[in-house]
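>>> Just the structure for this:
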Amino acid sequence: VSGDGPIIVAAHAVAPREDYMTQWRSDLTWLADQCASDNVILAGDFNATIDHMSGLGVDGGTLGRCRDTTSASGNGGVGTWPTDIPAMLGAPIDHVMATPDWTVSGSIVMRTLDGSGSDHRPLVVQLERTAG
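Sure, this is the predicted structure:
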């Protein structure tokens, strides 16, 4: 209403299959570019772990200027995909990322919905506006 909220970007990068590697890298670069400005929150299926994003962060960010919120809150290694194996063996490819305008105060990878029909586990992340 006031125009003072964040830019929210819904992410879904193409899967890194052999025929789509160029597009996958391009998708990750595009997502990194979305974090070039202030006050940005990216969320969704990145089809990439933070290791895959190596070299795409700037100014201390994981992807562009955005930082991975689940890593910052101690849940970065919990697998979000696939749901048919234990979360500790899965790949953390779903993310909520935010520019330094936001501080993560908590996160959880929800494991109680594994049988609900999706092959991804939902993330719940609590963000607070950074003072300043």
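>>> CA atoms for contacts and neighbours, from now on please.
Fine.
>>> Can you give me the neighbour number for the residue lying closest to Asp94 once chain neighbours are set aside?
Excluding its sequence neighbours, the residue lying closest to Asp94 (CA to CA, 6 or more residues apart in numbering) is Asp45, at 4.4 Å. Using other CA atoms under 10 Å, Asp45 has 21 other residues around it.
>>> so Asp45 touches Val9, yeah?
No. Asp45 is not in contact with Val9 according to CA atoms under 8 Å; the separation is 11.4 Å.
>>> can you give me the end-to-end distance of stretch 8-21?
End-to-end distance of stretch 8-21 (CA to CA, to the nearest Å): 26 Å.
>>> same deal with stretch 10-28?
So stretch 10-28: terminal residues 13 Å apart, CA to CA.
>>> one more to line up against the first:
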Amino acid sequence: MNDTNLNLSNKVNKTLKDIVKENENLSKELSLIKSKLKTKNTKPKSTPIRFYLNEKTIKLVKRCITKLQAIDPISGWFVYILSITGCRGVEIQNVKLADISQEKSNNDEVFYSLRVNVAKKRTSICIREVVIS
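The predicted model follows:
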């Protein structure tokens, strides 16, 4: 019985030593991986440059839109609606006739109301209503 206890204790010591060695190897690997991640060159994301229109550019765009309306009325009005709404082309293309309504003001002036689905977030639906005189 004494021999079996001795064999059992030797086996336990051997497995314990193996586990300690494996633990040391794994901790060395972990420290290597951590050091590689720290030294990795991570470039910060550059912020996009904002583009603002000045008065001269706005006049030039308006002039181009009126020329386009004279040449091709459908394309001209499409670009005009894009310019005043700030919507994307696909968003305007997805507008149905049911989304366009005609309204009259007190002065008998006619307004057209467009309901445009704006693709802000996929989880929620955002509808932008645009009134054009």
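>>> What value does the TM-score take for this pair?
Scored against TM-score structural alignment, normalised by the length of the first structure, the superposed chains reach a TM-score of 0.25; 54 aligned residues with a CA RMSD of 4.6 Å.
>>> how close does the residue nearest to Asp94 of the first structure get to Ala10 of the first structure?
With CA to CA as the criterion, Asp45 of the first structure and Ala10 of the first structure are 9 Å apart.
>>> Over to His95 of the first structure?
10 Å.
>>> show me the contacts for Thr69 of the first structure.
Applying CA atoms under 8 Å, 6 or more residues apart in numbering to Thr69 of the first structure gives the contacts Gly76, His95, Val96, Met97, Ala98, Val104, Ser107, Val125.
>>> Could you do Glu129 of the second structure as well?
By CA under 8 Å, 6+ apart, the neighbours of Glu129 of the second structure are Ser113, Leu114, Arg115, Val116.
>>> Among these, find me the one that's closest to Ser9 of the second structure.
Val116 (78.0 Å; CA to CA).
>>> what's downstream of the helix or strand hosting that closest one, the next helix or strand?
Counting by DSSP states H and E, the element that carries Val116 of the second structure is strand 110-118. Later in the chain than strand 110-118 of the second structure, the nearest helix or strand by DSSP H and E is strand 126-132.
>>> Buried by neighbour count: which residues of that next one qualify?
Val131 (16 or more other CA atoms under 10 Å).
>>> again, but for stretch 19-38 of the second structure
Buried residues in stretch 19-38 of the second structure (16+ other CA under 10 Å): none.
>>> do the same with stretch 2-15 of the second structure
Buried residues in stretch 2-15 of the second structure (16+ other CA under 10 Å): none.
>>> How far away from the center of its chain is it?
Taking CA atoms, centre = their mean, to the nearest Å, one finds the center of stretch 2-15 of the second structure at 62 Å from the center of the full chain.
>>> and what of stretch 26-36 of the second structure?
The answer for stretch 26-36 of the second structure is 34 Å, by CA atoms, centre = their mean.
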